[in-house]
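S.K.: Provided below are the primary sequence and the corresponding predicted coordinates.
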Amino acid sequence: MQLVLISGLSGSGKSVALNVMEDCGHYVVDNLPSALLPQLVTHLRGAGYQRIAVAVDVRSGASIAALPKQVETLRGMVEDVRFLFLDARDETLIARFSETRRRHPLGGECSTLDEAIAREREALALISELGQRLDTSELSANTLRNWVKNFMELEAGSQISLLFQSFGFKHGIPLDADLVFDVRCLPNPHYDPLLRPLTGRDQPVIDFLEKVPEVGRMVDDIYGFVASWLPAYVNDNRSYLTIAIGCTGGQHRSVYVAEQLASHFRENARVLVRHRSFKT
């Protein structure tokens, strides 16, 4: 049996993620109190269901605080338990609520939207560390669907999953990053008119960067740091580790370095690569 738990901030895209699960053939349950999760799994297993997706969030009230303990119980009941936490910057959440004109679950006459978001973020602080955290601030619904599908394509097992993510500092640091490396000190292909419209995945940009010794040193140093500390993260019972690589615009240097690091680690870990600043 496979159980996918989806949580996160209101307005971060949980409905989109649940729809992806349903399209993939999962039995979907929205807004279930965490205390009922073991009973749900037992009941659906008896009914023959093998894939389940459940959204558990602040709408469950005080029971959400028991979710970490419930997840431990569920890992003893189900072989493949996955946890996806969706997050977004406050300004993004405010804009989304303004567009949809929907009421925040913690909103009311006595609190503003900003205050409701702050209360929800505080209530979910411990929950966000239970699994893969995904910042949806800059993602379209279609991109989010593709990233959730990638998350589901990872094989179950004890091996840690590494996510290498490029980004542009001018758009802000991703909220889901565990480690952040700044590669803005490297030569920038942006200043070459022929390379400007390309990305770090295109061969002319690759050739440009591979000619610079400092670029290779940067890749080797980041690889050495992550490889050296990876056992510590594994011993910390982490299933996912997100390594964010940033340059100015998130198009050339960070993309190249993220791709290089991903290729170095593929033999020893499950690897995903995401590029925030352009469509792939």
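M.R.: Yep, it's here.

S.K.: CA only for contacts and neighbour counts going forward, please
M.R.: OK.

S.K.: Strands of the stretch 151-280 of the chain, residue ranges please.
M.R.: Assigned by DSSP state E, counting those that start in this stretch, the strands in the stretch 151-280 of the chain fall at 161-168, 179-182, 240-247, 270-275.

S.K.: Now render those strands as TSV, adding mean neighbour count and distance to residue 214.
M.R.: Output for those, formatted as TSV (neighbours: other CA atoms under 10 Å; distance: least, CA to CA, whole Å):
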stretch	mean neighbour count	distance to residue 214
strand 161-168	25	19
strand 179-182	15	13
strand 240-247	24	15
strand 270-275	19	22
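
S.K.: So which of the ones you listed is nearest residue 149?
M.R.: With CA to CA as the measure, strand 270-275 is the member of those nearest residue 149 (11.5 Å).

S.K.: what does the closest one contact?
M.R.: Applying CA atoms under 8 Å, 6 or more residues apart in numbering, the contact partners of strand 270-275 are 150, 154, 159-167, 250, 255, 258-259, 262, 265.

S.K.: now stretch 15-32
M.R.: 6, 49, 51-57, 59-60, 141, 144-145, 148-149.

S.K.: next one: stretch 176-191
M.R.: Contacting residues not belonging to stretch 176-191 are listed as 87, 133-135, 195-197, 205, 208-209, 212, 214-215, 218, 222, 241-248, 252-254 [CA under 8 Å, 6+ apart].

S.K.: Let's see that with 7 Å instead.
M.R.: By CA atoms under 7 Å, 6 or more residues apart in numbering, the residues outside stretch 176-191 that reach it are 133-135, 195-196, 205, 215, 241-248, 252-254.

S.K.: mind listing the helices for the stretch 151-280 of the chain?
M.R.: All helices of the stretch 151-280 of the chain, identified by DSSP state H, counting those that start in this stretch, fall at 203-210, 213-235, 253-265.

S.K.: got another, please set it beside the one above:
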Amino acid sequence: MKLEIIVITGMSGSGKSVALHALEDAGYYCVDNLPPELLEAFIALEHAQHGHRVAVAMDVRSATALPLVPRQLKQLRQAGVAVRSLFLDASTDTLVRRFSETRRRHPLSRQVLQDGQQALVQTIELERELLAELREQSLVIDSSTLRPAQLLSYVKSLLPLPPDRLTLVFQSFAFKRGVPLDADYVFDVRMLPNPHYEPLLRPLTGRDAPVAEYLRQQAQVGQMLADVAQFLDHWLVPMARNHRSYVTVAIGCTGGQHRSVYLVEQLAQRFAGQWNTLLRHRELDGL
């Protein structure tokens, strides 16, 4: 059976341990904080002893060796290993709050000489720089607004998808709660007719039939849907040819309840037959 490996990286405090627990629950043999120098030897050993599914977490504690990882993952793919790379991220404000709440020291804190919150912010930005290359090659999950149960669900949703095929993630969100950090493309649909102003539709969402029918009848909504689909039709194939593994398309409206949800649902249906397709509703998934 083909060996599968999931490599989890990301910002300290972003939820890597939660993601690793999700994979352990799904039957993966997991190890945390594996030094990159040991990756190839570890995979060979664990494949022989524990089967065909392995997950490892690496972070900035191995900062000096992290530049090895992109080349290692490329070599593993060339050797026929099914590789997924997952990057957990969160906003700087969120990470500062999490470290303050847990009173834990950031792994890079000794490299910053100043004291207090300003030093923590600088440390987080340094970590972003060190992890930038790994982030570019991974599926990014922004955990800023996610509860642990949501993050568990997001990670588990990846597992049934073939890892050697481009994965297209459609995500709805509310601009009033900020733009998702994990978005590769962001489309603003706040100019479209808003069901919020229809009393009977206000308590519903874009997944409900009355809202979907209302939006389907709006010419502007149909044009926006066609424009986004045309853009993706044009560029997804070149990205896949360039060995791009993941693309996240975020659709935002004011409240993340109606217009963005409807468009994400429609786009996910439109592209499901061509690519691995996931859909997420940031403001609804936690309800």
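M.R.: Here it is on my side, so go on. Just so we're clear, the structure is a prediction, and the values are computed from it rather than from any experiment.

S.K.: about what we covered before: format the strands of the stretch 151-280 of the first structure as a markdown table; extra columns: distance to residue 103 of the first structure.
M.R.: Converted to a markdown table, the strands of the stretch 151-280 of the first structure look like this (distance: least, CA to CA, whole Å):
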| stretch | distance to residue 103 of the first structure |
| --- | --- |
| strand 161-168 | 32 |
| strand 179-182 | 34 |
| strand 240-247 | 32 |
| strand 270-275 | 32 |
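
S.K.: and residue 126 of the first structure, which of the ones you listed is closest to it?
M.R.: Among these, the nearest to residue 126 of the first structure by CA to CA is strand 240-247 (15.8 Å).

S.K.: Read off where the closest one ends up in the second structure.
M.R.: Here strand 240-247 of the first structure aligns to the second structure at residues 246-253, judged by TM-score structural alignment.

S.K.: where's that stretch relative to the chain centroid, distance-wise?
M.R.: Distance of stretch 246-253 of the second structure from the chain centroid (CA atoms, centre = their mean, to the nearest Å) equals 10 Å.

S.K.: tell me the average deviation of it from the first structure after fitting.
M.R.: Here the mean offset of stretch 246-253 of the second structure against the first structure after fitting is 0.7 Å, by mean CA distance after the TM-score superposition for the first structure.

S.K.: whereabouts in the first structure does stretch 23-31 of the second structure align?
M.R.: The aligned range for stretch 23-31 of the second structure in the first structure is 21-29, by TM-score structural alignment.

S.K.: tell me how far the ends of the matching stretch are from each other?
M.R.: End-to-end distance for stretch 21-29 of the first structure, by CA to CA, to the nearest Å: 10 Å.

S.K.: and the aligned residue in the second structure for residue 268 of the first structure, how many residues sit next to it?
M.R.: Residue 268 of the first structure maps onto residue 274 in the second structure when the alignment is built from TM-score structural alignment. Residues near residue 274 of the second structure, counting by other CA atoms under 10 Å, number 12.

S.K.: Would you enumerate the residues in contact with residue 274 of the second structure?
M.R.: So residue 274 of the second structure contacts nothing (CA under 7 Å, 6+ apart).

S.K.: any idea of the angle the host helix or strand of residue 134 of the second structure forms with strand 246-253?
M.R.: Residue 134 of the second structure belongs to helix 116-136 when assigned by DSSP states H and E. With axes from the mean of the first three to the mean of the last three CA atoms, to 10 degrees defining the directions, helix 116-136 of the second structure sits at 120 degrees from strand 246-253.

S.K.: contacting residues around helix 116-136 of the second structure?
M.R.: With contact meaning CA under 7 Å, 6+ apart, helix 116-136 of the second structure is reached by 60, 70, 87, 92, 96, 108, 109, 112.

S.K.: Try it again at 10 Å.
M.R.: For helix 116-136 of the second structure, contacts defined as CA atoms under 10 Å, 6 or more residues apart in numbering pick out 8-12, 59-61, 63-64, 66-67, 69-70, 85-89, 91-93, 95-97, 99-100, 105-114, 182, 244, 246.

S.K.: So what's the residue count around the aligned partner of residue 128 of the first structure in the second structure?
M.R.: Residue mapping for residue 128 of the first structure onto the second structure gives residue 135, with TM-score structural alignment as the criterion. Neighbour count of residue 135 of the second structure, defined by other CA under 10 Å: 21.

S.K.: Against residue 142 of the second structure, how distant is residue 135 of the second structure?
M.R.: 12 Å.

S.K.: which residues are common contacts for the two?
M.R.: Counting by CA under 10 Å, 6+ apart, the common neighbours of residue 135 of the second structure and residue 142 are 87, 88, 89, 182.

S.K.: Translate residue 216 of the second structure into the numbering of the first structure.
M.R.: By TM-score structural alignment, residue 216 of the second structure lines up with residue 210 in the first structure.
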